[in-house]
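Participant: would you be able to build a 3D model of this:
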Amino acid sequence: MTPLLSLIIPTRERARTLVSTLATATAQASRDFEIVVSDNMSADNTREVVTAAAENDDRIRYLNSGARLSMCGNYEFALEQARGDYVVIIGDDDAVMPGGLDRLLARLRALSEPTIHMWPLHIYDWPVGELPAKVAYLAPVIPESTLDLKAKARDIVRRGAWKYYELPSPYHSAIPRAILSKIRDRTGRVFHSTQPDVFTAMAIPAYADQAINLGTTVTLNGRSAQSNGLGFVQRKARVNIDRFIAEYGDYRFHPTLATGVPAAANMIPDAVLLAVDLFPELYDGVDFDYSAMWAYVCRLGFMSHGEVVRSARRIAQAHDFSLPRFARFAALHQAAVIRRRLLNAATPLGGLAAAVPGTIDEFVKALAREPRPTPA
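Facilitator: Below you'll find the predicted structure:
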């Protein structure tokens, strides 16, 4: 029978963390979903790890790409063979909350028509070297709400790509497969650019008006030594991002983006701008704010504010750029960073304050025992 949902786990040479990810997925009681592990030609013991897990759980399907693919290529390969009416993608160092998919599937089964569902994400940092595991962010429980996708997508363009992560994509959201099929029918494939989650987040609003935010976490984000997510916050991990971009070969970023800057600086804006080009009916009349974009690039650490100022003349040759506007958005981002740090410091960790488990499967078990606070 066709499963209601496909949980896709693209992976490459992270068997150590994949063991824990699979443990959280197989701990779900429901039988109405499949676990699709798409192995991008790993050279470690990934196949053995998945095979061992599948011996005790027939929900697991192991796929091997047969050739080394880019991230977008592996996502596309896995999606083509997934069978579910809904799709959720998680990373090979991410996790499913205890009972998270069970509750989601009960919700989806009761719907009269397919509907996008999203949820707030906790962020867990795996141990790296001598550094122990830590809680990077605990999302509070919030009331269920409905997000206006089209309005949000247009606002993200006006902000120069900032807050793209507040839109649902197949990565850590449940997306009806029919919507993804419409993107493929329109553009030839579902995943474009070097950032498949960013592109799909900006493309989905062309075919959907609303998404339901459940307010409670279903899956969560893990960041390990080799992950791009950790590379965004640790400069020493940028080598992973450089290697990741190189796998796209002679990929060309959007023609309005500046050359001569770190490639990482163009990744997210490129994905947003590509979606703007491919779906003009959604973004017609909405101007992408390049000055705001550069402030966001600095916040992510891909360039410093000083580097942007010194490169202002070259940047302005590629697209509209205003130093005063850049400065205003940079100040806004700095205030947001300070606010986030204060909120994180004030978040009660309960029993996790003493020690954070060293694997994400043990972390979610401990987290499930902790009462989650609601925002004031």
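Participant: from now on I want contacts and neighbour counts done on CA atoms only, so please keep to that.
Facilitator: Fine.
Participant: go through stretch 116-130 and flag the buried ones.
Facilitator: Buried residues in stretch 116-130, counted by 16 or more other CA atoms under 10 Å: 116-127.
Participant: again, but for stretch 306-321
Facilitator: 308, 315-316, 321.
Participant: with the buried residues of stretch 116-130 in mind, which one is nearest to Gly66?
Facilitator: Closest approach between those and Gly66, by CA to CA: Trp126, at 29.0 Å.
Participant: the closest one against Glu362, yeah?
Facilitator: No. Between Trp126 and Glu362 there is no contact under CA atoms under 8 Å: 11.5 Å.
Participant: how deep is Ala327 tucked in, by neighbour count?
Facilitator: 17 (other CA atoms under 10 Å).
Participant: and the host helix or strand of it, how far from the chain's centre?
Facilitator: Per DSSP states H and E, Ala327 falls inside helix 323-346. Relative to its chain's centre, helix 323-346 lies at 22 Å (CA atoms, centre = their mean, to the nearest Å).
Participant: that one packs against which elements?
Facilitator: Applying 3 or more CA pairs under 8 Å, 6 or more residues apart in numbering; DSSP states H and E, we find helix 323-346 packed against helix 290-300.
Participant: sequence B follows; please return its structure for comparison with A:
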Amino acid sequence: MRKFNIVIPTKDRCETLEWTLRSCLAIEYPNFEIIVSDNCSEDQTAEIVQSFSDSRIKYYRTPEKLGMTANWEFALSKVQEGMVSILGDDDAFMPDSLQRINRLLDESQTDAIAWKQSFYRWPSNHFVRIKNLLSIPFDRKVEIRQGRLELQSLISLKRLPADMPWLYAGFVDIRYIRQIKDLCDGNFFFSKIPDIYSSIVLASVIDRYVFSSYPLSIAGHSSKSNGAAQIQSSEHVAEQNSQFLKESTSHPFHEKLEFVHVYPVLIWECYLQAKEKNIIPDGIQFNPQFMLDEAVRDCIRLNFLDRDKDLLRAIAIKNNLRLRMPEYKTMVWLANKSYKVRTYLSTWLSNHFLRCDAYGIDNIFEAANHHRSLEQEVTSRWQMILGNIQLLIKTL
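Facilitator: Alright, predicted model coming up:
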């Protein structure tokens, strides 16, 4: 029977970590372990973990405060055997997740899996208008994918990191981690963005993996989520963004780039780091000018252009590339609004949204426990769309 290792790096998030741990302990599978890597938390993290008194939980505290990547490396070093995944400290597994994952691995005869996640907006998430909201992907497809083909699609921005075999929202056999460590002087991570980096290096060494459009975990968006803070441009999150960058000095951003928080730049950075470690397989085509052009487009879409244009200009100079910026503010405004409309429609037409207040749910553990019954509330895409429209009307 496979052993599954759920690794939870954490720092000062005991208020969500408690519910994440509760979701893991409710998993209906006999052979798994939870590894909590506490990055010198100053809140009640240690007390929360110890209060469970469960032998399946292994608690480790880092010897000093580390950046996110270094903490992930520390946590990963505690896994000895079996399959490994990294779970956010505001995320959750469903009770039947490991049973389903184990069955999919058996049926596909693979030792790596990735999946789409459901998303839960915590009541404390002040970045969003509608809080305490659960979204569940409607698709239920399962497919076998080829690692190197998907890697090329990622580098060409036709796929997202979440489509790869990665450690976040995925399980891989620990032997792949060791294979990469053997190539890199005993370390696995070499990027400030460890989740995206894991998608690139694992796709480089894994031939086949199974991908499930059916959700097998829930990604939580809380007020302290790094990703949620990094994509905000408002001043009230500037301090949190600055702290993230300051604590990540052990893994500096690649010297040929600047830290611009859009996918083309993040993928570019992870690719360069992996390329320098000779992990990227032969034959992968990479186009720096294309990546810079797409970075500009993403900055326009996300309304980051004024904030990050000097950084984009520096990237162009460092790489001897042409920086193609829009000449008219009207074009920027139209591109931004068009992107928002398309993204909004795509999201609300492909996911079932539920106000958790209506079900007495106010944390991700309860959302995970009710997930399977909630996903059965809709049986057709039109029923889902109608429900989403009704939810939006009530919110306005």
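Participant: residues contacting Trp162 of structure 1?
Facilitator: 156, 293, 296 (CA atoms under 8 Å, 6 or more residues apart in numbering).
Participant: helices of the stretch 101-250 of structure 2, start to end?
Facilitator: Under the criterion DSSP state H, counting those that start in this stretch, helices of the stretch 101-250 of structure 2 are mapped to 147-155, 174-183, 194-205, 226-230, 238-247.
Participant: which stretch among the ones you listed comes nearest Ala162 of structure 2?
Facilitator: Evaluated with CA to CA, those place helix 194-205 nearest to Ala162 of structure 2, the distance being 7.6 Å.
Participant: what sits against the residue nearest the centre of structure 2?
Facilitator: Central residue of structure 2 (CA atoms, centre = their mean): Tyr168, 5.6 Å from the mean position. Residues in contact with Tyr168 of structure 2, defined by CA under 8 Å, 6+ apart, are 85-87, 195.
Participant: burial check on Pro288 of structure 2, number of neighbours?
Facilitator: Around Pro288 of structure 2 there are 15 residues (other CA under 10 Å).
Participant: contacting residues around it?
Facilitator: With contact taken as CA under 8 Å, 6+ apart, Pro288 of structure 2 is in contact with 268, 319, 321.
Participant: quick revisit: export the buried residues of stretch 306-321 of structure 1 as JSON lines, with columns for secondary structure and distance to Tyr62 of structure 1.
Facilitator: Shown next, in JSON lines, are the buried residues of stretch 306-321 of structure 1 (DSSP: H, G, I helix; E, B strand; the rest coil; distance: CA to CA, whole Å):
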{"residue": "Val308", "secondary structure": "helix", "distance to Tyr62 of structure 1": "45"}
{"residue": "Ile315", "secondary structure": "helix", "distance to Tyr62 of structure 1": "46"}
{"residue": "Ala316", "secondary structure": "helix", "distance to Tyr62 of structure 1": "48"}
{"residue": "Phe321", "secondary structure": "coil", "distance to Tyr62 of structure 1": "48"}
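Participant: quick one: which of these is nearest Gly231 of structure 1?
Facilitator: Among those, and counting by CA to CA, the member closest to Gly231 of structure 1 is Val308, at 20.5 Å.
Participant: isn't the closest one up against Trp294?
Facilitator: Yes. The pair Val308 of structure 1 and Trp294 passes the contact test of CA under 8 Å, sitting 7.4 Å apart.
Participant: and the helix or strand Cys270 of structure 2 falls within, what does it pack against?
Facilitator: Using DSSP H and E, Cys270 of structure 2 falls within helix 263-276. For helix 263-276 of structure 2, the elements it packs on are helix 147-155, helix 194-205, helix 288-301, judged by 3+ CA pairs under 8 Å, 6+ apart.
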